[in-house]
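Participant: Mind looking at a prediction? Sequence and model below.
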Amino acid sequence: MENRYAIILAAGKGTRMKSKLYKVLHPVAGKPMVEHIINRVIETKPTEIVTIVGHGAEMVQEQLGERSQYVLQAEQLGTGHAVMQAAQFLEGKQGTTLVISGDTPLLTAETLDHLIEYHQGKQASATILTADAADPTGYGRIIRDHVGIVDRIVEQKDATDEEARVTEINTGTYCFDNEKLFEALKKIGTDNAQGEYYLTDIIEILKADGEIVAAYQTKDFEESLGVNDRMALAEANRLMRARINRQHMVNGVSFIDPDSTYVDADIEIGSDTVIEAGVQLQGNTKIGEDCLIGAHSRIVDSQIGDGVKVYASVIEESIVKNAADIGPYAHLRPQAEIGERVHIGNFVEVKKATIGADTKVGHLTYVGDAILGKDINVGCGVVFVNYDGKNKHQTIIGDNSFIGSASNLIAPLTIGEHAITAAGSTITDDVPVNGMGIGRARQVNKADFAKKFPYLNDSLKD
């Protein structure tokens, strides 16, 4: 098999983005654009990947890590100049080189494979990935001769009126014979409207040398979208999310309203799960089978088991086991682990806590830095008081316990199995197995005191 190489162009700052974040690091469906690109490139099985970095070089390198080699394009002098920087790694090597921009996140590995295969089948020195655009404004045009052979690429700023009417556009992705690529790069100049080294000029140079130049047209224009501003970024997100949701539906997931459901790349969802409108599934999240993720829930970096129901709640960096139900309006903060068949009700917040199977935390409760056993009932308005102003402390509650409503559990604290706390108690000492903790003042009634209370005084005189 012929050696394959890839050059990823990721040096531009992206001034039209008007952002402190470098262009290729802007996220599409939860991942930086350049992350999408390198993942698709890796699927084509290249021998070497070279990423051209410039603005934000350290951040791009941190994102891509050891999956690529890097070359700094210190001065931004055009796409041709960017590719020249890869010579130290690739010049003189035999094989096929894919050149791809880091701001085209919608390209698929399938399209890239077809491009490479077409290039090799034609024995071409260069093959351009093209697309047919309803509105080609802003794109370089593919100019063909009278028999349909590619003659040259003309940039928008350099196009005549006739050339500007051409709808076949250059996507900015190419395949080259690697040796001929670097030979031709030595011949390009800056005689154009931008005064830059255009990579597209290589096409004319190769043609003048009698080399074969081909063009492979993708069937899906959407793949060619280059992201240069916020409008294009929003469109790339819309298209990517539609693609992601469509694939989940093919795999047996039901979306009530796919257009208003936001699922990041690489999210896993089991079959027969129902995703309602307004749901956001983000990061490294896995949803099991037969789940219901209710409208406007947000789940981030979490693992959700089978048969789980989530109603209008937020779950972050947590684990929810089979058949549990969450919400509405619950918040699982990082390191919450919810056991099988657990009920977490409305306005309950859980943080860094493990809750055992069949336990119920119904409503208006905060559970933090705690270990709860199995089959516990936690009443309304319970507060796990875990912070003393300097340090966090843990509360442990044994199986089959009953925590009365409005209990304040002052950590560090252990409540034994089958134990009870009386409603309205502030519990500061451990409660033994089978015991009951009561921490409240004895009620005293004051006869006729209401007559002295200013708020009621006037009404009682009437």
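Facilitator: Done, it's in. Numbers count the residues shown, from 1 in each chain.

Participant: use CA for all of it now, contacts and neighbours both
Facilitator: Noted.

Participant: Can you give me the buried ones in stretch 210-222?
Facilitator: E211, I212, V213, A214, A215, Y216, Q217, T218, F221, E222 (16 or more other Cα atoms under 10 Å).

Participant: here comes the other one, which I'd like you to weigh against the first:
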Amino acid sequence: MPSTAIVLAAGEGTRMKSNHAKVAHIILGKEMICWVVDAAAAGGCDQIVVVVGSHADEVRAIISDHYGTQANNDSFTPQVICVEQKERLGTAHAVRVALDELGSVSGPVVVLNGDLPLIESATIAQFVEAVADKSHAAAVLTMVPPDPFGYGRVELAEDGSVLRIIEQKDCTAEQAATLTECNAGCYAFDGETLTAHIGEVGCNNAQSEYYLPDMVQILRNAGETITSVCCKDYREGLGINSRAQLAELTALARDRINLSLMDEGVTFLDPTQAWIGPDCTVGRDTIIWPQTHLIGSTHIGEDCQIGPNSRLTDTSVADNCKVEETVALSVCIEEGVTVGPRAYLRPGTHLLAGAHVGTHVEIKNSTIGEGSKIPHLSYIGDTTMGSGVNIGAGSITCNYDGVHKHRTTIGNDVFVGSDTMMVAPVSIGDGALVGASSCITKDIPAGALALERSNQRIVEGYAAKRLERLKKGQE
């Protein structure tokens, strides 16, 4: 039976003190809202509705960038849509807005908060299953935190069903001491039952808002039963309302990911100083040095060394590579490549097997051939480079004329001397030699030597004569 997730992301998040939507804040390189949407998708939800409100355009753009439409995103099966809650009148009102958009809903409906980045897909799948056979009209997601103070407590009936949710301020001393299972703020419903009763939620409260927890009592009054699903790890139910909580949950997410990678054979010299995104992979026997950031869709092979002080975004690194003190953005690194220290690899860079990129080298939109070397202090942009090439220190491909970018083509086994300018568009043939300190503006045939220098002039004794003039004040 098809299942639906409604993700509540309309809140303003005033305690964040931000010009951005709360759910737009980044955790390990990924927007908070996307952690929840991805968990819902992996948990088996067939369609996902994100209810936006505050900073609606910003959240819509995030959803569009990550998921697009069902038609153009074959790898992402669920349909993800946004619907706007123009008046923020509470959580039950947000659910009504989503249901109005969907029309009739018959299968399970899971309502999740957009600020729960640690919720697991397995928990959501269990949540869906709790109402899938219609034996329960609803389920409440619960957790047992070390300190339950501040959370609504879940009171169970004798048959184990949920009797009611008691807010902290309404708890007696005995209830506060004995009721340790807390409401995580997420709910699952049988879709037909939810649709039939959501209109019964009232707004007779201090805020004049429609609160979704009221559905528990409404359904019980209708003779329905409500069950609970308890998180195996209470941290799945922790939300983010402040910068301090953002930092706290980022650290928890980091630790969870790094522990999982260590279980799979990855070595961390200090797991508290490596930040690996949830969509990244790392192969076994790879060593992650401190201050390493792997972001987006970054994939590291086996037997690599990554870091220290490196940030790789949407980058693939094959086996047996060493990447240290490097920033790489949308880069492909093949097997046996060494990079750094202090290298900058920009989008479109492709380093073929055995290539070497050294200290203070910047590469952009270029292919570096097998075994080719750019050891230090060079810029290579918009270049196709063959195999076995050696680029001397301080060499630059001059690819930009102020209006257009132009390409440089370097053949196999070319030797380029230090401090060489290659002014694109230009081509250097296989096996050519380029003398140091040359400015190459014309194509070089294969096997040729190219030199471009002014004649060196020597004036004997000039230094001593100049010093004497300076002493006399003549210069």
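Facilitator: Structure received. Quantities reported herein were computed from a predicted structural model and do not represent experimental measurements.

Participant: what TM-score do we get after superposing?
Facilitator: Remark: TM-score between the superposed chains equals 0.92 [TM-score structural alignment, normalised by the length of the first structure]; 458 aligned residues with a Cα RMSD of 2.4 Å.

Participant: Max pairwise distance over the buried residues of stretch 210-222 of the first structure: which two?
Facilitator: Using Cα to Cα, the two most remote members of those are E211 and E222, lying 30.2 Å apart.

Participant: Among the buried residues of stretch 210-222 of the first structure, which one lies nearest to K392 of the first structure?
Facilitator: E222 (51.2 Å).

Participant: Next, the aligned partner of that closest one in the second structure: secondary structure please.
Facilitator: Applying TM-score structural alignment, one finds that E222 of the first structure aligns to R235 in the second structure. What DSSP: H, G, I helix; E, B strand; the rest coil gives for R235 of the second structure is helix.

Participant: Hmm, N322 of the first structure is touching V308, no?
Facilitator: Yes. Judged on Cα atoms under 8 Å, N322 of the first structure makes contact with V308 at a distance of 5.8 Å.

Participant: burial count for T180 of the second structure?
Facilitator: 21 (other Cα atoms under 10 Å).

Participant: give the contact list for the counterpart of it in the first structure.
Facilitator: The equivalent of T180 of the second structure in the first structure is T167 (alignment by TM-score structural alignment). Contact partners of T167 of the first structure, counting by Cα atoms under 8 Å, 6 or more residues apart in numbering, are D132, A133, A134, D135, P136, R141.

Participant: Not counting its neighbours along the chain, what's nearest the second one?
Facilitator: Read that as A133 of the first structure. Nearest residue to A133 of the first structure, sequence neighbours excluded (Cα to Cα, 6 or more residues apart in numbering): T167, at 5.3 Å.

Participant: Give the full set of residues in contact with the closest residue to the match of E222 of the first structure other than its chain neighbours.
Facilitator: Spatially, and ignoring its direct neighbours in sequence, R235 of the second structure is nearest to L118 (6.8 Å; Cα to Cα, 6+ apart). Contacts for L118 of the second structure (Cα under 8 Å, 6+ apart) come out as W35, V36, R235, E236, G237, L238, L249, A253.

Participant: just checking, the fifth one touches M143?
Facilitator: So that's G237 of the second structure. Yes. Counting by Cα under 8 Å, G237 of the second structure touches M143, with 6.5 Å between them.

Participant: And what about the counterpart of V216 of the second structure in the first structure, helix, strand or coil?
Facilitator: Here V216 of the second structure is matched to I203 in the first structure, going by TM-score structural alignment. The three-state label given to I203 of the first structure by three-state DSSP is helix.

Participant: wait, doesn't I203 of the first structure sit right on I153?
Facilitator: Yes. Using Cα under 8 Å, I203 of the first structure is in contact with I153, at 7.2 Å.

Participant: Under the alignment, what does T272 of the second structure map to in the first structure?
Facilitator: Using TM-score structural alignment, T272 of the second structure pairs with D259 in the first structure.

Participant: which residue packs closest to that match, ignoring adjacent ones?
Facilitator: Per Cα to Cα, 6+ apart, closest to D259 of the first structure is A242, 7.1 Å.

Participant: gap between the equivalent of the one you found over in the second structure and E264 of the second structure?
Facilitator: Under the alignment (TM-score structural alignment), A242 of the first structure pairs with D255 of the second structure. Using Cα to Cα, to the nearest Å, we find D255 of the second structure at a distance of 14 Å from E264 of the second structure.

Participant: Same check on P108 of the second structure?
Facilitator: Taking Cα to Cα as the criterion, P108 of the second structure is separated from E264 of the second structure by 35 Å.

Participant: And those two? Which one has more around it.
Facilitator: P108 (29 against 13).

Participant: And the more buried one? What does it align with in the first structure?
Facilitator: Using TM-score structural alignment, the equivalent of P108 of the second structure in the first structure is T96.

Participant: N455 of the second structure now?
Facilitator: So, by TM-score structural alignment, N455 of the second structure is matched to R442.

Participant: Distance of the aligned residue in the second structure for M33 of the first structure relative to L118 of the second structure?
Facilitator: Using TM-score structural alignment, the partner of M33 of the first structure in the second structure is M32. According to Cα to Cα, M32 of the second structure stands 10 Å off from L118 of the second structure.

Participant: do Y400 of the second structure as well
Facilitator: 46 Å.

Participant: I'd like to know how far the match of M33 of the first structure sits from N113 of the second structure.
Facilitator: According to Cα to Cα, M32 of the second structure stands 11 Å off from N113 of the second structure.

Participant: Now do the same contact list for the match of V216 of the second structure.
Facilitator: Residues in contact with I203 of the first structure (Cα under 8 Å, 6+ apart) are A126, D151, R152, I153, V213.

Participant: which of these has the most neighbours?
Facilitator: Within the contacts of I203 of the first structure, neighbour counts (other Cα under 10 Å) peak at A126, which reaches 27 neighbours.

Participant: just to revisit the earlier point, looks to me like the match of T272 of the second structure is in a strand.
Facilitator: No. Read with three-state DSSP, D259 of the first structure is helix and lies in no strand.

Participant: so what sits against both of G237 and M143 of the second structure?
Facilitator: Among the neighbours of G237 of the second structure, those also in contact with M143 (Cα under 8 Å, 6+ apart) are A184, C231.

Participant: once aligned to the second structure, how far is the longest helix belonging to the first structure on average?
Facilitator: Counting residues, the longest helix found in the first structure (DSSP state H) is helix 230-250. Helix 230-250 of the first structure, aligned to the second structure and superposed, deviates on average by 1.6 Å (mean Cα distance after the TM-score superposition for the first structure).
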